[in-house]
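Student: What shape does this take:
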Amino acid sequence: MVDRNNSRLSIVKQCKLLGVSRSSYYFERKGESEENLRITRVIDEIFMDYPWYGSRRMTLYLQHLGYCINRKRVQRLMRKIGVVAIVPRPGTSKNHPHHKVYPYLLRGLEINRPNQVWCADITYLPLSKGFMYLVAIMDWQSRKILSWKISNSLETDFCVQALKEAISVYGPPEIFNTDQGCQFTSDEFTSVLKSHDIKISMDGKGRWMDNVFIERFWRSLKYECVYINEFHGGNALKKGLRKWINYYNEFRLHAALNDKTPDEVYRQTLNVAA
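Tutor: A predicted model of the protein is given here:
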């Protein structure tokens, strides 16, 4: 039989050694309520149409739609999913004060071949109960999605995995462009780039347009795949994303690519360059 008094005494000693209160030892974090998850999804949908909305205008818009909600709650939910008005840009990736930031190398550069420039970004994706994050790596010239990973947190690991996968399949690009988020400025991520002699480029602070092609990809993905489906978990989301991204790469015609698919442009231009 367990001696509860000794057990409690042990817990008290552990808390003192760790410098935490007993209440925090027993604390279990609760997930968001179903109502907050529903509102969060609506906020994300609104932001896709009106990316210049800050918390004040977002609150007014939600109230106009019939939601009983105050600005403080809207601010918290927007922070939760990394949504910030267009200046500065959507902030799913937060910068880190001690990570090195690299200059933007694409200004005035003619990008005319595959694997010349890759870019990456992270976005929030709603589920029926909860949400996940998606990172995608895109070839700038062809708009082809080279790799992607989902995660239930904003740790760096899933970004590094996507990067390594893309390089292993397609070889290293000449330049890799991202925002200044801590995932992309981390030593874990940049060390992979440096080990392949890839030049590192980063958007200017508040310059969401510097990575505009992948921003447009997020919009298409959410409207054509995520919002019209009710994914109930990570496995269902992963299956749905795989199907839609394959369609995007292989069958979706792009006016900006002379009505060709990203796969066609990537292969054709690569063959010409070879």
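
Student: going forward, measure contacts and count neighbours with C-alpha atoms only.
Tutor: Will do.

Student: In this structure, mark out all the strands, start to finish.
Tutor: Along the chain, the stretches classed as strands by DSSP state E are 117-127, 130-139, 145-151, 175-178, 199-202.

Student: Could you export those as TSV, including mean neighbour count?
Tutor: Formatted as TSV, the strands of the chain follow (neighbours: other Cα atoms under 10 Å):
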stretch	mean neighbour count
strand 117-127	24
strand 130-139	22
strand 145-151	21
strand 175-178	23
strand 199-202	20
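
Student: Same list (those) but as TSV, adding distance to residue 251.
Tutor: TSV is the format used below for the strands of the chain (distance: least, Cα to Cα, whole Å):
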stretch	distance to residue 251
strand 117-127	21
strand 130-139	16
strand 145-151	13
strand 175-178	26
strand 199-202	30
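
Student: Out of those, which is closest to residue 252?
Tutor: Closest of those to residue 252 is strand 145-151, at 12.2 Å (criterion: Cα to Cα).

Student: One more, so I can put them side by side:
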Amino acid sequence: MSRKKGQTYTAEQKTKIVLEMLREEMTTSQIATKYKITSQSLGKWKTQFLENASLAFDVSGATKAYRDEIEELKTENDGLAKALGKATIKAEWAAGKLKSLDLINKKSLIESKHNKISVSEQCEVIGISRSHYYYRPAPMSQDDIKLLHRIDEVATENSEYGYRFIHEQLKEDGFSIGKHRVLKYMGILGIQAIYPTKKKLTSLKNQAHPIYEYLLKQYWTKIGRKKSVYVPTPNEVWSGDITYIRINGGFMYLAAVIDWHSKAILSYKISNSMDATLATDVLEDALSKYPKPKIFNSDQGSQYTSHEHTRLLKKHDIQISMNGKGRSIDNIVIERFFRTLKHGNIYINDYETIKDLKEGVKAYIYKYNFKRFHSSLDYRKPMVVFNNLCQYRVIPKIVS
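Tutor: Predicted coordinates:
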């Protein structure tokens, strides 16, 4: 499918592309290159598709959530409706709704071949400039992917590095790149320095979602100059996070849930997009297999502050805890697991395909949980500790 300047995709074409993403046989960057679309657009389409999937079975319920709001608007604006007419009221109501949309969704509403309203007029109504509408960023190149891989390596090897130190290392490695571009790419990777001081967050927050207090201070102790964390029992504290996983020619994302006491990985999933669905699917899988925790901790990324994720935690009466601003050290247990996974599996295998990646990670996590000694557990094995020294075996599976 070749995309020309100014071209828009039909709903049928978007559905076909999203279904191809959901099969997860290609990375997001590979699909973006194939259809000449940005990775950001693909992510928005996937989110929109999943959020509205239920409408296929309940079309009549699509407007149910807005009925009370519409009735209230009718009552409040009755006098104005008489003066200006129903058409004016509807136009103002629609304009208000449009303002809450992001740029990609606004652009998707514009019809380039509309026979009565020009593109310029549509842009004016929606609230974007023509230049924003016509701008089409190029898909990520192999050089960009190579750069992402190196940033991930540097950040994993030097977890205390912020974007300035990573930028210096990249310059030493021979890359020509500016500091702001490094910061942008760290955002794509979901990377921030693990260091207890104020630094700029690269995890993307949604300002409309509430941020919760960090509840794990009680588990931190100081021995000399070093800080360590101790949670006395399994299922007292779980935490979740998402990390970048490289493969040949692209990258995927891995989400996982870990038990802080035993360091056992309770659930995980590999996906070609980093969104709220990924985080929620992994949490749902863990809750379906194990007793619920008292506290669930995460960073302030939009995947974890989303209504879907926080609603699931509240449904199970789990206390919600979130890292302090600029403090990914607050989620150090899962950060250390990701480092172990990358050094012990991802970097040395350099996977060629997504299938090989999924099989390799599955085998490694089984080994990590059931066969690998853990020094912080007095050289016991995480899943044995989690199950209170029983031989009960549950193999963590990839969420389908």
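
Student: hang on, the earlier thing: which one of the strands of the first structure lies nearest to residue 5 of the first structure?
Tutor: strand 130-139 (38.8 Å).

Student: roughly how far is that closest one from the heart of the chain?
Tutor: 5 Å (Cα atoms, centre = their mean, to the nearest Å).

Student: Ok, stretch 221-234 of the second structure next?
Tutor: With Cα atoms, centre = their mean, you get 29 Å for stretch 221-234 of the second structure.

Student: Any idea how far apart the tips of that stretch sit?
Tutor: 18 Å (Cα to Cα, to the nearest Å).

Student: what does residue 315 of the second structure align to in the first structure?
Tutor: Counting by TM-score structural alignment, residue 315 of the second structure corresponds to residue 195 in the first structure.

Student: Identify the residues contacting that match.
Tutor: Taking Cα atoms under 8 Å, 6 or more residues apart in numbering, we find residue 195 of the first structure in contact with no residue.

Student: For it, give its distance to residue 159 of the first structure.
Tutor: 16 Å.

Student: Likewise for residue 230 of the first structure?
Tutor: Distance from residue 230 of the first structure to residue 159 of the first structure, by Cα to Cα: 25 Å.

Student: Which of those two has more residues huddled nearby?
Tutor: Neighbour totals were compared for residue 230 of the first structure and residue 159, and residue 159 leads with 27 against 14 (other Cα atoms under 10 Å).

Student: what's the matching residue for that one over in the second structure?
Tutor: Match for residue 159 of the first structure (TM-score structural alignment): residue 279.

Student: for residue 205 of the first structure, same thing?
Tutor: Taking TM-score structural alignment, the alignment pairs residue 205 of the first structure with residue 325 from the second structure.

Student: and its match, how many neighbours?
Tutor: Neighbours of residue 325 of the second structure (other Cα under 10 Å): 17.

Student: Let me see the contact set for it.
Tutor: Per Cα under 8 Å, 6+ apart, neighbours of residue 325 of the second structure: 198-199, 201, 300.

Student: Most neighbours among these, please name it.
Tutor: The most crowded member of those, judged by other Cα under 10 Å, is residue 300 (26 neighbours).

Student: shouldn't it be in contact with residue 211?
Tutor: Yes. If you go by Cα atoms under 8 Å, residue 300 of the second structure and residue 211 touch, sitting 6.7 Å apart.

Student: shared neighbours of those two, which are they?
Tutor: Contacts common to residue 300 of the second structure and residue 211, judged by Cα under 8 Å, 6+ apart, are residue 322.

Student: how much space between the alignment partner in the second structure of residue 104 of the first structure and residue 295 of the second structure?
Tutor: Using TM-score structural alignment, the partner of residue 104 of the first structure in the second structure is residue 214. As judged by Cα to Cα, residue 214 of the second structure and residue 295 of the second structure stand 10 Å apart.

Student: and for the two, which residues touch both?
Tutor: Counting by Cα under 8 Å, 6+ apart, the shared contacts of residue 214 of the second structure and residue 295 are residue 321.

Student: What is the equivalent residue in the first structure for residue 153 of the second structure?
Tutor: Using TM-score structural alignment as the criterion, residue 153 of the second structure maps onto residue 45 of the first structure.

Student: Could you give the number of residues near its match?
Tutor: 17.

Student: just residue 89 of the second structure next, same as before
Tutor: Per other Cα under 10 Å, the neighbour tally for residue 89 of the second structure reads 18.

Student: Next up, identify which helix or strand it is on.
Tutor: In the assignment (DSSP states H and E), residue 89 of the second structure maps to helix 86-99.
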